[in-house]
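>>> Build the 3D model from these lines:
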Amino acid sequence: MTYTIYDFIGNIGLFLLLGTYFLLLLNKIESRSVLYSLSNAAASTLIGISLLVDFNLSAFLVEVFWLAISLFGIGKWCYLRRKATPPAR
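Below is the predicted model of the structure:
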């Protein structure tokens, strides 16, 4: 087995995903925060990139849905933030 740049990208995604989860368990970040969703979106994107080279359909689908759910969380955060901001005069 050779270690490629795509493996490295996937490993960065893996450590980002695990680090985010660990911070969540330590109560250092909240699951409703945009940081949590952004981190998950970045992690799934990086892992997905690595899967494009050594494709696995099941793993790729997990990452696609993980990204979609993370983007939903980012959108929800943006919507709630915009809703809470008083209108400019």
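>>> Could you use CA atoms for every contact and neighbour count after this?
Fine.
>>> For the top helix by length along the chain, buried residues please.
Counting residues, the longest helix found in the chain (DSSP state H) is helix 57-84. Using 16 or more other CA atoms under 10 Å as the test for burial, helix 57-84 gives 60, 63, 64, 66, 67, 70, 71, 73, 74, 77.
>>> To compare with the earlier structure, here is another sequence to fold:
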Amino acid sequence: MIDIDIYTAVGFVGMACIIGAYGYLTWKEDPNPYILHGTNLAGAALLTVSLLIHTNWPSLVLEGFWAAIAIWGLAKALRSRRTQT
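Next up, the predicted model:
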């Protein structure tokens, strides 16, 4: 039997968020950027929690970039919303 601690479980939830966001992007004709980037950011944050305990440096760096891109996407969506109103 595999022993899964809380940090691994949190990592699995983060992984599900990122996969879900990618599926959402592929499925929707016009995806909501707040859902897309917010879910990616949540996933990156949750995976980072897991990776801080079970360190895998390449994956930790990847999550940093993933989070930065998600934040950039959210900021871009906010700027776009402001110019439309």
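>>> Pipe the buried residues of helix 57-84 of the first structure into TSV and attach distance to residue 10 of the first structure per row.
Formatted as TSV, the buried residues of helix 57-84 of the first structure follow (distance: CA to CA, whole Å):
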residue	distance to residue 10 of the first structure
60	12
63	11
64	14
66	15
67	14
70	18
71	19
73	22
74	22
77	27
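>>> quick one: which of the residues you listed is nearest to residue 46 of the first structure?
residue 63 (9.2 Å; CA to CA).
>>> Wait, that closest one touches residue 45, no?
Yes - using CA atoms under 8 Å, residue 63 of the first structure is in contact with residue 45, at 7.2 Å.
>>> circling back to that earlier point, name the helices or strands packed onto the longest helix of the first structure?
On a contact count with 3 or more CA pairs under 8 Å, 6 or more residues apart in numbering; DSSP states H and E, helix 57-84 of the first structure meets helix 34-53.
>>> Which residues does the helix it packs on contact?
Residues outside helix 34-53 of the first structure that contact it (CA atoms under 8 Å, 6 or more residues apart in numbering): 6-7, 9-14, 16-17, 20, 29-31, 59-60, 63-64, 66-68, 70-71, 73-74, 77.
>>> what about it, how far off from the second structure?
For helix 34-53 of the first structure, the mean deviation from the second structure after alignment is 0.5 Å (mean CA distance after the TM-score superposition for the first structure).
>>> Can you tell me the element the nearest residue to residue 29 of the first structure once chain neighbours are set aside falls in?
Nearest residue to residue 29 of the first structure in three dimensions, chain neighbours excluded: residue 23, at 5.9 Å (CA to CA, 6 or more residues apart in numbering). In this structure, residue 23 of the first structure is located in helix 5-25 according to DSSP states H and E.
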